[in-house]
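# coords please:
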Amino acid sequence: MTEVFINGLGLIGSSLARAIKQKNPEIKIIAADLNQDALEYALQQKIIDKAADSLTAAQTADFVILATPVNEIINSLQQLSKLPLKKGMIITDVGSTKQQIVAAAAVLPAQVTFISGHPMAGSHKTGVTAGRADLFENAFYFIVAPAVPPEMIIRLQDLLQQLHVKWLQLTPEQHDRLVGQISHLPHIIAAALVNQTQRAFEDSPLGMRMAAGGFKSITRIAAADPTMWSAILHTNAAIIAEQLQDYQNELVKVRRAILIDDQSALYHFFATAKVSRDQLGPEKIGGLPGFYDLFVNIPDKVGSLAKVTQILAAAKINLINLHILEIREEIDGVLQLTFMKETDRTTAAKILNEQHYQVISRK
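Below you'll find the model as predicted:
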């Protein structure tokens, strides 16, 4: 019987456990987590077969998955190196940075194989109860495994086959620079904008209450777990600092153009961004998949929102988020519906059109 040990039953760890069980219920899953409630929930829901109180329980596993914050992953690798681990064991992680993790894995004994991984998927929800077997569907799953035999990578991919991801191999340096620019830097920008806006409206509480639409969309990721993100910045500091400086240089140029009213420079700034932004998306350049949004006009009437959600629920369409972008008295509002899959968005658009809702196009 294949045995899998998972350290950390948050959103990612519990989703991996669900997907593994869905593919092969006979696989035995043992898990450890500092949150006892998370372990009890996972046992009750049959997400795992057994709870453990330490990494010691991992020594007989065929696969070990480290699904904690990056600094804890590094500590776990050090602890595992001191245990009599099963020969042929594959150890992997789901950390958001790779250079320090891969370096830390050098202490592992020769009889085990370390394959670092990073699924590019997530949710605005956290914890074991938010986990889903289809969380990673159609997402990129980065593999960082210098000098690892291909057959070992295939073993890990077979275990995680139910994820239905797109596998992509990178070096540790390539990974950290890529995610630094497209994930880490945007999180810093979003958090900084929220903090700056909060300070700007300290004497005007109405300001934050009115922040909606574009502001909420651009700052959505600022709601991420601060423990996880402080750890990420700690382990990718040099790259993020360099990218942050480049971004600050862009802001300095824009500020200068505003002060001297350089309309040509400002037009070029926005036009260049628009051209690049219009090229994003899998239909253009195979961009990283993520959330799929649908925008629908709804009348400003009691029950309008509930009716839309009831229609989607009846069609068994999984809606992961929604919010109203625009509402004005006596005119339609714009409802933003967010889905994990492109097929869900397409089906929802068809059904809502059939119900005489106006689906509008936005980029």
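# make it CA atoms for all contacts and neighbour counts henceforth
Noted.
# Ser123 versus Ala223, what's the distance?
Separation of Ala223 from Ser123 (C-alpha to C-alpha, to the nearest Å) stands at 10 Å.
# more neighbours: which of the two?
Of the pair Ala223 and Ser123, Ser123 is the one with more neighbours under other C-alpha atoms under 10 Å, namely 17 against 13.
# the helix or strand harbouring Gly207: what's the following helix or strand?
Element membership for Gly207 (DSSP states H and E) is helix 205-210. Reading on from helix 205-210 to the C-terminus, the next helix or strand found by DSSP H and E is helix 214-218.
# which of the residues in that next one are buried?
Neighbour-count burial for helix 214-218, counted by 16 or more other C-alpha atoms under 10 Å, picks out Ile218.
# so what touches that helix?
Surrounding helix 214-218, the residues in contact under the criterion C-alpha atoms under 8 Å, 6 or more residues apart in numbering are Ala190, Leu325.
# another one to check against the first:
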Amino acid sequence: MTTNVSIIGLGLIGGSLALALKRNPEIVITGFDRSYKSADEAYRRGIIDSVAPSVKAAAKEADYLIFAVPVAATAQLLHEAVLWDMKPSVIVTDTGSTKQPIMSAAKGLISKGITFIGGHPMAGSHKSGISAAIEHLFENAYYVLTPPESCPPDDLERLTSLLTVTQGKLAVLDASEHDRMTAVVSHFPHIIASSLVNLLASQEQRQPFVRRLAAGGFRDLTRIASADPVMWRDITVQNKEELIGQLDRWLSEMQTVREMLKNNDPGSIQQFFDEAKQFRDHLPSVTQNEVQGALYMQFDLHIDVPDHPGVISEITRILAEKEISLTNIRIVETRTDVYGILVISFRSPVERNQAAQVLEQETEYSMQIL
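Okay, here's the model as predicted:
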């Protein structure tokens, strides 16, 4: 017996979710995207089985309806969905990174008797769009579900069973709890990273050389500031109350740090760094068998190589022969707080660990996973 899944929005997340779900041969996927080009590519690549002519048409025959569009667009569609013709047994879900606005928008649908369960797969990529869709995007990443209190337990079990094939780590949270925690570990760090970059930019005119010095640890520290500005504008607007609360706590912490510097007590300063180091060192690391956190990250391998012609081509040749894909490679000139001269980035810890093993076997270079 086939299961009909309709996915609205065929970008990185929607396309990758379709590929993952198609691991189950009993699932038939209908897709819709406002961009005909994206929908056509998804169909030609076999990511979806058919293209729906409209959102309503996609929803009509769905056993599961998944909104994989930005939160604001999902909220609008949920308001409109109250008037759509859908199966009484359909389960509607989404992939948005803030949940309270979504759960609020779904109230009309829920009151109609349709099951809605919020969803947030905490995975991403340095690329976007249907062309970047990959089957294993959600593997070992948290996939959070936020059911309303009225959600029938059997429906939550049905959705959980459907998503198991993604190999994500499914977790159930309250929507407000989800938004509070993602504000701490994902949304607020993006604001801080962007503010650090803007601070650097404001000083570059007076100190042009500062841009070059930022090529090492500063660049890695602020990597997330390169994320899509439109997406992060929407996230900031949608989760503003939690972010304001985090900003207030941050300002209080910075005031404490300011007083510590004014007092110039070496003991207090060392304790400040020591406490941060101890907590940071005990945070979960991401290895082949561990779970990714809320922030999208590339997985870096730092290699201490000699600076001579041919060394980069040697390493890329070895990785290519072993069919290990990399997402970025760069030479680090400012290495005060990073290890090694060469940094290679991978899209998963599995590929990074494979690369480290291969390079250790075939070269004499020392390397470190950070």
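# just give the TM-score of the two.
Aligned and superposed, the two chains score 0.90 in TM-score terms (TM-score structural alignment, normalised by the length of the first structure); 358 aligned residues with a C-alpha RMSD of 2.4 Å.
# mean per-residue distance, the helix holding Gly207 of the first structure versus the second structure.
Aligned to the second structure and superposed, helix 205-210 of the first structure gives a mean residue distance of 3.7 Å (mean C-alpha distance after the TM-score superposition for the first structure).
# any idea how far that helix is from the chain center?
How far helix 205-210 of the first structure lies from its chain's middle: 29 Å, per C-alpha atoms, centre = their mean, to the nearest Å.
# what's it in contact with?
Contacts for helix 205-210 of the first structure (C-alpha under 8 Å, 6+ apart): Thr197, Gln198, Phe201.
# residue ranges for the strands of the second structure, please.
For the second structure, the strands defined by DSSP state E occupy 3-8, 27-32, 50-51, 64-67, 91-94, 115-121, 142-146, 169-172, 299-304, 328-331, 342-346, 366-369.
# got the contact list for the last one?
Just to be clear, that refers to strand 366-369 of the second structure. So strand 366-369 of the second structure is in contact with Asp300, Leu301, His302, Ile303, Asp304, Val305, Tyr339, Gly340, Ala356, Glu360, going by C-alpha under 8 Å, 6+ apart.
# report the buried members of those residues.
Judged by 16+ other C-alpha under 10 Å, buried ones among those: Asp300, Leu301, His302, Ile303, Val305, Tyr339, Gly340, Ala356.
# pretty sure the fifth one sits against Tyr365.
Yes - with contacts defined as C-alpha atoms under 8 Å, Val305 of the second structure counts as touching Tyr365 at a distance of 5.9 Å.
# among the contacts of strand 366-369 of the second structure, which pair sits farthest apart?
Put simply, by C-alpha to C-alpha the two of the contacts of strand 366-369 of the second structure set farthest apart are Tyr339 and Glu360, 16.2 Å from each other.
# which helix in the first structure runs the most residues?
Longest helix in the first structure, counting residues (DSSP state H): helix 237-259.
# buried ones in that helix?
By neighbour count on 16+ other C-alpha under 10 Å, the buried set for helix 237-259 of the first structure is Ile239, Ile240, Gln243, Leu244, Ala257.
# equivalent analysis for stretch 179-195 of the second structure, please.
Of the residues in stretch 179-195 of the second structure, 179-180, 182-184, 186-194 count as buried by neighbour count, 16+ other C-alpha under 10 Å.
# matching residues in the first structure for that stretch?
Under TM-score structural alignment, stretch 179-195 of the second structure corresponds to residues 176-192 of the first structure.
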